[in-house]
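Colleague: Fold the following.
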Amino acid sequence: MSDTTPAVPGLMRRLACMVYEGLLLFGVLFTAAYLYAGVTQQRDARVGQLGLQLFLLAVLALYFSWFWSRGGQTVAMKAWHLRVVDRQGAQLRFGHALLRFVAAWLWWAPALFSCYLSGVHHKPSAVGLSLAVGALAYSLLARIHPRRQYLHDVLCRTQVIHQPPQPRNEQPPQGPDRP
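Modeller: Now for the predicted structure:
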């Protein structure tokens, strides 16, 4: 690998980052749903369900697009030393980051198709099967790509790179009371 080619993170690192991202997003979405219920005076979860789902999707779109266009890293990506950039290594613009977010939902397509073919209609079973099959199929697609990039990165001309933290300067702080 040359010095100009960014390091490609392994699939296990990216999947671990996705799990951590899910844990963080639980709090973000819980807070957003709580605010939505308060503002709309929603008392029953079955009433206004579509509005809540669309609101949470908008929150997710804003969350990812904001972080990806402001440094290329979400909180979980910082922890796992991952960064999303365009093919030239530049930071994404907000519109480009939003397009990547929309394209990232493509991994549900094979999962939903497998639910349809298997006749699974019970929601918990369908979600579990969708997650398992979708993640597996999408990861297998990344395995055959020469740079191990997911389909949405290929389509959006973006890439996830491994970006280790910069070494800190280990000098002690100098102040007026220090020699």
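Colleague: hey, let's count contacts and neighbours off CA atoms from now on
Modeller: Fine.
Colleague: So residue 104 sits against residue 152, correct?
Modeller: Yes - counting by CA atoms under 8 Å, a contact exists between residue 104 and residue 152, whose distance comes to 5.2 Å.
Colleague: ok, which stretches of this structure are helices?
Modeller: 11-40, 49-69, 75-79, 94-104, 108-118, 123-144, 151-156 (DSSP state H).
Colleague: so how far is residue 82 from residue 108?
Modeller: 23 Å (CA to CA, to the nearest Å).
Colleague: ok so, going back, turn the helices of the chain into CSV, including distance to residue 169 and mean neighbour count.
Modeller: Shown next, in CSV, are these (distance: least, CA to CA, whole Å; neighbours: other CA atoms under 10 Å):
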stretch, distance to residue 169, mean neighbour count
helix 11-40, 27, 14
helix 49-69, 27, 16
helix 75-79, 19, 17
helix 94-104, 33, 18
helix 108-118, 44, 16
helix 123-144, 37, 16
helix 151-156, 35, 18
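Colleague: Can you check which of those gets nearest to residue 165?
Modeller: The minimum distance between residue 165 and the helices of the chain falls on helix 75-79, with 8.8 Å, by CA to CA.
Colleague: follow-up on the earlier one: which one of the helices of the chain lies nearest to residue 164?
Modeller: Of the helices of the chain, the one closest to residue 164 (CA to CA) turns out to be helix 75-79, at 9.3 Å.
Colleague: Contacts for that closest one next, please.
Modeller: Surrounding helix 75-79, the residues in contact under the criterion CA atoms under 8 Å, 6 or more residues apart in numbering are 17-18, 20-21, 24, 83.
Colleague: run this one through as well so I can compare:
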Amino acid sequence: MSKHQLRPQGDFPRAGLIRRLAAMFYDFLLCVALIMVVGLIYQQGILRLVYGSEQLLALSQAGALDNDPILGSLLLITLFAFFAKFWTHNGQTLGMQVWGVRIQNRDGSAIDLWQALLRFFIAIGSWLPCGLGYLWMLWDKDQLTWHDRYSESVVVQLPKRKKT
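Modeller: Model prediction:
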């Protein structure tokens, strides 16, 4: 399967840390809303059908739903699907569109699903040691974070669009 080229094309500079963090904050807000919707559908829709209202209330009050592995897995899959769709389609999540940054391969093509999977999980790991995986770009000669390097992708800053 050939990779599709993203538009606009060009040799764009790497996106800086502040711009990337700002885009992540926007996406964080969207992800919180997405988690709330999926959690509501799962707990008030699916679990209510399975257990019924009274038993679901009893389970909830007993704390039996606090660490639900099915819900945790569903949320992880949902978040990955959110990012993978945007990254592999046009290289930008909604937050990235606002801040004018894009994920792409070095040749300007969209990343594939495997790269998106690597980026997603390694980006989570990049936060664990106090964000060192993100701060790494400040010392890296190519301005790459850990997840950029391992997914063989780059985050570029797009030029501002001219109003017509």
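Colleague: what's the TM-score here?
Modeller: Aligned and superposed, the two chains score 0.78 in TM-score terms (TM-score structural alignment, normalised by the length of structure 2); 143 aligned residues with a CA RMSD of 2.0 Å.
Colleague: State the span of structure 1 onto which stretch 85-94 of structure 2 is aligned.
Modeller: Mapped onto structure 1 with TM-score structural alignment as the criterion, stretch 85-94 of structure 2 occupies residues 66-75.
Colleague: Show me how far the matching stretch is from its chain's centre.
Modeller: Mean-position distance between stretch 66-75 of structure 1 and its chain equals 10 Å (CA atoms, centre = their mean, to the nearest Å).
Colleague: Straight-line length of that stretch, end to end?
Modeller: With CA to CA, one end of stretch 66-75 of structure 1 sits 12 Å from the other.
Colleague: cool, stretch 129-140 of structure 2 as well?
Modeller: Counting by CA to CA, you get 17 Å between the two ends of stretch 129-140 of structure 2.
Colleague: gap between the residue in structure 2 sticking out farthest from the centre and residue 160 of structure 2?
Modeller: In structure 2, the residue that sits farthest from the middle, by CA atoms, centre = their mean, is residue 54; the gap is 36.5 Å. As for residue 54 of structure 2, its distance to residue 160 of structure 2 is 55 Å (criterion: CA to CA).
Colleague: now the counterpart of residue 110 of structure 2 in structure 1, nearest residue through space, not along the chain?
Modeller: Correspondence of residue 110 of structure 2 to structure 1, assessed by TM-score structural alignment: residue 91. Counting by CA to CA, 6 or more residues apart in numbering, residue 91 of structure 1 lies nearest to residue 85, which is 5.2 Å off, once chain neighbours are set aside.
Colleague: what do you get for residue 48 of structure 2?
Modeller: Computed as CA to CA, 6+ apart, the closest residue to residue 48 of structure 2 that is not its neighbour in sequence is residue 56, at 6.4 Å.
Colleague: One more: residue 65 of structure 2?
Modeller: When the adjacent residues along the chain are set aside, residue 65 of structure 2 lies closest to residue 59, with 6.5 Å between them (CA to CA, 6+ apart).
Colleague: hmm, back to that, OK, contacts around the residue nearest to residue 91 of structure 1?
Modeller: With contact taken as CA under 8 Å, 6+ apart, residue 85 of structure 1 is in contact with 72, 91-92, 158-161.
Colleague: Which pair in the contacts of helix 75-79 of structure 1 has the greatest spatial separation?
Modeller: Of all pairs in those, the most separated under CA to CA is 24 and 83 at 17.1 Å.
Colleague: tell me the contacts of residue 136 of structure 2?
Modeller: Taking CA under 8 Å, 6+ apart as the criterion, residue 136 of structure 2 is in contact with 143-146.
Colleague: same thing but 6 Å
Modeller: Contact analysis of residue 136 of structure 2 by CA atoms under 6 Å, 6 or more residues apart in numbering lists residue 145.
Colleague: Map it onto structure 1.
Modeller: Under the alignment by TM-score structural alignment, residue 136 of structure 2 pairs with residue 141 in structure 1.
Colleague: Okay, its match and residue 152 of structure 1: tell me how far apart.
Modeller: Look at residue 141 of structure 1 and residue 152 of structure 1: by CA to CA, they are 11 Å apart.
Colleague: and if you look at residue 34 of structure 1?
Modeller: Between residue 34 of structure 1 and residue 152 of structure 1 the distance is 31 Å, computed by CA to CA.
Colleague: How about residue 108 of structure 1?
Modeller: 12 Å.
Colleague: what does residue 100 of structure 1 give?
Modeller: Separation of residue 100 of structure 1 from residue 152 of structure 1 (CA to CA) stands at 6 Å.
Colleague: Repeat that for residue 44 of structure 1.
Modeller: Taken as CA to CA, the span from residue 44 of structure 1 to residue 152 of structure 1 is 36 Å.
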